[in-house]
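Undergrad: no letters, just coordinates:
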């Protein structure tokens, strides 16, 4: 890869890391996802600056080609993210069910109090 292309990609990745850090500051992203995306960005910078590093790691783990290791890692990371997001969605759905139940109970109490108030006014 040409050195100018490498430098452009490194600059883009540094901007990417900056944007991610700003997202947490503005509470658009949770800290655990910040750590995940920051590590991903740093690993990409390392892969750009030291391509032999990826080749050595892939050979160590028994992959024939470095791209096979990269795709395998990407698949496992995506599966983890899907699992984590599914867990968060389930947690939020459970909160919604609890809130709906509390609201319906409060509505029943309000209606009961209003009926009792109307009966007392009629006396």
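TA: Sure thing, it's come through. Nothing here was measured: the structure is a model prediction, and the numbers come from that model.

Undergrad: switch to C-alpha atoms for all contacts and neighbour counts from now on
TA: Noted.

Undergrad: packing partners for the lengthiest helix in the chain?
TA: Secondary structure of the chain per DSSP state H: the longest helix is helix 66-122. Judged by 3 or more C-alpha pairs under 8 Å, 6 or more residues apart in numbering; DSSP states H and E, the packing partners of helix 66-122 are helix 51-60.

Undergrad: below is an additional structure, to be compared with the one above:
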């Protein structure tokens, strides 16, 4: 069974999590695709707090010695998922930066050629 300390820790984490989501949503800093993921993960955490016996039985079925081990492993997998998605986005942005830099260089070269023609 999930200990009371872990339940309190999760409850505090969820409150902070929800506060940060709302704050970023109000600032329009959070994309809807991320918001959906964070909202679903928050609902799962709330379910874990409200139904600790179910989570305990589920962790035993999966072969975990303690429920907290399962929770931390799931958290680690979620973090890996987030890092992977951010890496994909970063790769796309780096490609865009390279393309924009190349386009800017081409345009700059064309402007310089036009300026030279006008000077003559």
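TA: Looks like it arrived, so ask away. Computed from a predicted model, the values in this text were never measured in an experiment.

Undergrad: sorry, back to before: from the chain's centroid, how far away is the longest helix of structure 1?
TA: With C-alpha atoms, centre = their mean, to the nearest Å as the basis, helix 66-122 of structure 1 stands 18 Å off its chain's centre.

Undergrad: got a list of what the residue nearest the centre of structure 1 touches?
TA: With distances taken as C-alpha atoms, centre = their mean, the residue of structure 1 nearest its centroid is residue 33 (4.6 Å). Contacts for residue 33 of structure 1 (C-alpha atoms under 8 Å, 6 or more residues apart in numbering) come out as none.

Undergrad: in which helix or strand does it reside?
TA: Using DSSP states H and E, residue 33 of structure 1 maps to helix 31-49.

Undergrad: cool, residue 24 of structure 2 as well?
TA: Counting by DSSP H and E, residue 24 of structure 2 is part of helix 4-26.

Undergrad: what does that helix rub up against?
TA: By C-alpha under 8 Å, 6+ apart, helix 4-26 of structure 2 touches 30, 35, 38, 42, 45-46, 49, 68.
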